[in-house]
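# Give me a model of this one.
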Amino acid sequence: MTRTAVVICPGRGTYNKPELGYLHRHHAERLSMFQRFDAIRAEAGQETLTKLDRAKRFTVGKYSRGDVASPLIYAASLADAQALADDIEVVAVTGNSMGWYIALAAAGALSDENGFRVVNTMGTLMQDHLIGGQLVYPFNGDSWTNDPDRKAALIEDVARIDAMDGHDLALSIELGGMLVLAGNEAGLAAFEASQPSVQDRFPMRLPNHAAFHTRLQAPVATEGRARLAADLFEQPQHPLIDGRGKVWWPDASDTHALWEYTLGHQVTETYDFTRAVQTAAREFAPDLFIVTGPGATLGGAVAQSLVQAEWRGMANKSAFFAQQEVSPILIAMGRDDQRFIATG
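Take a look at the predicted model:
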């Protein structure tokens, strides 16, 4: 019996110490693909993926860099997307932030190698420029019950700070019950000073993260378009859901517009991952939402996005986990206790 699935690709921050060795541990049979990626890295004078993945020691300073983390996550996530069981029918593909680039390849709108070129180029440009930074802050409580008033108040505070002289701050990513904010140091510090500490973790700065999905990234977008030609893009083989909730359909997509979105709006405007997940649920009603590895941290944002939409009547955290116990709908391939459900 066929199982339908929406594949969801993760972004930065998902290849951490526990993920070291992920490519060799889970995908030794795809070594030839990784070697093709290595060749692209070698041409640019960069350390190869296979060497990075085989390293004996993980350091945050090195592995959180855009020119290291991005290609590693791409290779791991794409390989996972290609390792799904034969009885799984992929009905749509989406991703979070950098995961959009991976989704393009997983859906066939970029070849494996061209997807890698896009990720490696943009990750390197982000690291070279490293304009601004990011932080994460929740607006929902522990029950995941939607709190639109709290969210509105936080966004109003962001606008207040952004209007201050010398301060840049904007909503970078809508991430389930979290807001990812991005800006310059003055803007980020002002927000941290204006909001209370929550769960002893938030507001939480993200190391080696630039001000993704804001106007501050305009120079990166411009350089990305100069380096990455529109003819890299092809018709997707699966429906693609972008960071606005727009669906790009197979055999009906303007590939030049897809290039413009990917290296324009997607770089400089808010990425609404919540809406992407909710669009996937409403438009495709899959049996499963499969989050590819590495890591499994994106699962919470997917679950919270579904709860906010009251998907299948789930209006809080308890309802979601009750559904998971009866019939799992969310599978994280980065979790050993769930991976087998997707790979068979």
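# can we go C-alpha only for contacts and neighbour counts from here?
Will do.
# what's the spacing between Pro294 and Asp200?
Distance, Pro294 to Asp200, using CA to CA, to the nearest Å: 26 Å.
# do the same with Ser143
In terms of CA to CA, Ser143 sits 17 Å off from Asp200.
# Equivalent analysis for Phe321, please.
24 Å.
# who has more neighbours, those two?
Each of Phe321 and Asp200 has its neighbours counted (other CA atoms under 10 Å); Phe321 has more, 15 against 8.
# from what I can see, the more buried one looks like it's in a helix, true?
Yes - counting by DSSP: H, G, I helix; E, B strand; the rest coil, Phe321 is part of a helix.
# Contact partners for it?
Residues counted as contacts of Phe321 (CA atoms under 8 Å, 6 or more residues apart in numbering): none.
# Kindly recompute the last result at 10 Å.
For Phe321, the contact set (CA atoms under 10 Å, 6 or more residues apart in numbering) comprises 303, 314, 327-329.
# now do Arg65
Applying CA under 10 Å, 6+ apart to Arg65 gives the contacts 12-13, 123-124, 126-128, 130, 207-209.
# Next one: it relative to His209, how far apart?
Going from Arg65 to His209 by CA to CA gives 8 Å.
# can you list residues touching both of the two?
Residues touching both Arg65 and His209 (CA under 10 Å, 6+ apart) are 12-13, 126-127, 130.
# and Met164, that's in a helix?
No - per three-state DSSP, Met164 lies outside any helix segment and is coil.
# now the contacts of Phe321 as CSV including neighbour count, distance to Ser77 and secondary structure?
Putting these into CSV (neighbours: other CA atoms under 10 Å; distance: CA to CA, whole Å; DSSP: H, G, I helix; E, B strand; the rest coil) gives the following:
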residue, neighbour count, distance to Ser77, secondary structure
Ala303, 24, 19, helix
Met314, 20, 28, coil
Ser327, 11, 24, coil
Pro328, 16, 21, coil
Ile329, 17, 19, coil
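# Would you do the same for the sequence below? I want to compare the two.
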Amino acid sequence: MSQIGKQTAVVVAPGRGTYNKPELGYFTRHHGARSALLAEIDAYRRNAGQTPVSELDRAERFSGSRHTRGDNASPLIYACAYADFLSIDRDQFDIIGVTGNSMGWYVALACAGALDAMGGLQVVNTMGRLMQEQMIGGQLIYPFVDEGWQQIPGRRDEILSLMAEIDGRSGCELALSIELGGMLVLAGNEAGLTAFEKRLPRRQGRFPMRLPNHAAFHTALQEPVASLGRAALERGLFTQPALPLIDGRGGLWRPGSSDLAALYDYTLGHQVVRTYDFTAAIRTAARELMPDVFILLGPGTTLGGAVAQSLILSGWRGWGSKADFTARQQGRPRLLSMGLPEQRALAAR
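Prediction:
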């Protein structure tokens, strides 16, 4: 039960693609005082023969080829997001649950206490490295809502029907990777992705959008990565979560009663090779935990739209469109993005 005067909050951890040029220096700007955490992360990276996170964050300029690589982006995002979690003002917010998108599931595990800080880094760093080394397939994103975040009749079914048709072609592989609010992330091999891009019209000036340095996450193509991950990471890393966790199926893992073997198996099995339903995760958080607010960890702000769209699809607080969401944010915001300075000021100590 929340203490009097506090708002209840579900924390949402971001995935890959959230540390871009505007985020360069994010950890240094916001978490210089957490140098001990960064020093420990850097030591781990140096021991593994990898570039320290501090060097990446403090680089003179952003490099897409360097900063968006899975083996660099994953620990960089983890450090920023986990430090953001530690900086949430607990006098103002009672955190009642944690979830995340894609790689954000690993961050959520650490925030909820199912992994300790360095255990979380180990999982993030290992899986980011393995996916970069294997680099199997790619991803693209396509919306089924209009610019007002309302569903376009028939659009979602059209996308999924085309996806299935292409996947059935010889030499093509294409599958649903992430349910991301009003967008679908598809993943597959080059033939499958190219075939999709050729068939559907360009929308909103940027879709279908390829996601750079992204493999075919959350599809059967990642079976080799899942197998290597299980070989590299021990079950003993996982402990009972201290906070409720919501996974990429919308499943709820509760403190004191979570099956740790099942949590390990999900994290390095189903979560890697099957669709990640972020929309379902947000729906479960909204309906089962009923928070006053959602707090989106940084770096970046790109996941904010997907969270809001997922809440609209869930019918949360009567929201039915982007206009409803925008109007509500003008008063006492229900979604606080720590990547936005004005909202960070409301969430952080």
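# returning to what we had before: can you name the two of the shared contacts of Arg65 and His209 of structure 1 that are farthest apart?
Gly13 and Leu130 (15.5 Å; CA to CA).
# more crowded one of these two?
Gly13 (21 against 18).
# Excluding covalently adjacent residues, which one is nearest to that one?
Spatial nearest neighbour of Gly13 of structure 1, chain neighbours left out: Ser64 (6.8 Å); criterion: CA to CA, 6 or more residues apart in numbering.
# Quick check: the one you found vs Ala163 of structure 1, distance?
Distance from Ser64 of structure 1 to Ala163 of structure 1, by CA to CA: 31 Å.
# Neighbour count: the two, which is higher?
Of the pair Ser64 of structure 1 and Ala163, Ser64 is the one with more neighbours under other CA under 10 Å, namely 22 against 13.
# aligned partner of that one in structure 2?
Aligned by TM-score structural alignment, Ser64 of structure 1 pairs with Thr68 of structure 2.
# try Glu185 of structure 1
In structure 2, Glu185 of structure 1 lands on Glu190 (TM-score structural alignment).
# Excluding chain neighbours, what is closest to its match?
Nearest residue to Glu190 of structure 2, sequence neighbours excluded (CA to CA, 6+ apart): Gly137, at 6.4 Å.
# correct me, but the one you found touches His218?
No - between Gly137 of structure 2 and His218 there is no contact under CA atoms under 10 Å: 11.1 Å.
# Between the two, which contacts overlap?
Joint contacts of Gly137 of structure 2 and His218 (CA under 10 Å, 6+ apart) are Ala187.
# For those two, indicate the residue with more neighbours.
Remark: of Gly137 of structure 2 and His218, His218 carries more neighbours, 25 against 22, as counted by other CA under 10 Å.
# What ranges does structure 2 have for its strands?
Secondary structure of structure 2 (DSSP state E): strands at 7-13, 93-100, 138-143, 174-180, 183-188, 209-210, 245-246, 252-253, 276-277, 293-296, 335-337.
# Onto which residues of structure 1 does the second one map?
Going back to what we said before, that points to strand 93-100 of structure 2. The aligned range for strand 93-100 of structure 2 in structure 1 is 88-95, by TM-score structural alignment.
# mean deviation of that stretch from structure 2?
Compared with structure 2 after fitting, stretch 88-95 of structure 1 deviates on average by 0.4 Å (mean CA distance after the TM-score superposition for structure 1).
# chain center to that stretch, what's the gap?
On the basis of CA atoms, centre = their mean, to the nearest Å, stretch 88-95 of structure 1 sits 15 Å off its chain's mean C-alpha point.
# Asp53 of structure 1 versus Gln304 of structure 1, what's the distance?
Applying CA to CA to Gln304 of structure 1 and Asp53 of structure 1 gives a distance of 31 Å.
# Then Gly13 of structure 1?
According to CA to CA, Gly13 of structure 1 stands 15 Å off from Asp53 of structure 1.
# Please apply the same query to Arg150 of structure 1.
According to CA to CA, Arg150 of structure 1 and Asp53 of structure 1 sit 41 Å apart.
# Counting neighbours, go ahead and name the busier of these two.
Asp53 (19 against 13).
# who are the neighbours in contact with the match of Ser64 of structure 1?
Contacts of Thr68 of structure 2 (CA under 10 Å, 6+ apart): 16-20, 62, 74, 76, 212-214.
# Quick check: of those, which lies closest to Gly236 of structure 2?
Distance to Gly236 of structure 2 across the contacts of Thr68 of structure 2 (CA to CA) is lowest for Ser74, with 21.8 Å.
# close enough to count as contact, that closest one and Leu130?
No - using CA under 10 Å, Ser74 of structure 2 is not in contact with Leu130; the gap is 11.1 Å.
# Those two - which one has more neighbours?
Per other CA under 10 Å, whichever of Ser74 of structure 2 and Leu130 has more neighbours is Ser74, with 30 against 18.
# gap between the spatially closest residue to that one that is not a sequence neighbour and Leu211 of structure 2?
Counting by CA to CA, 6+ apart, Gly128 is the residue found nearest to Ser74 of structure 2 once chain neighbours are left out, at 5.6 Å. Distance, Gly128 of structure 2 to Leu211 of structure 2, by CA to CA: 15 Å.
# Give me the more crowded residue out of these two.
Between Gly128 of structure 2 and Leu211, counted using other CA under 10 Å, Gly128 has the larger neighbour count: 22 against 15.
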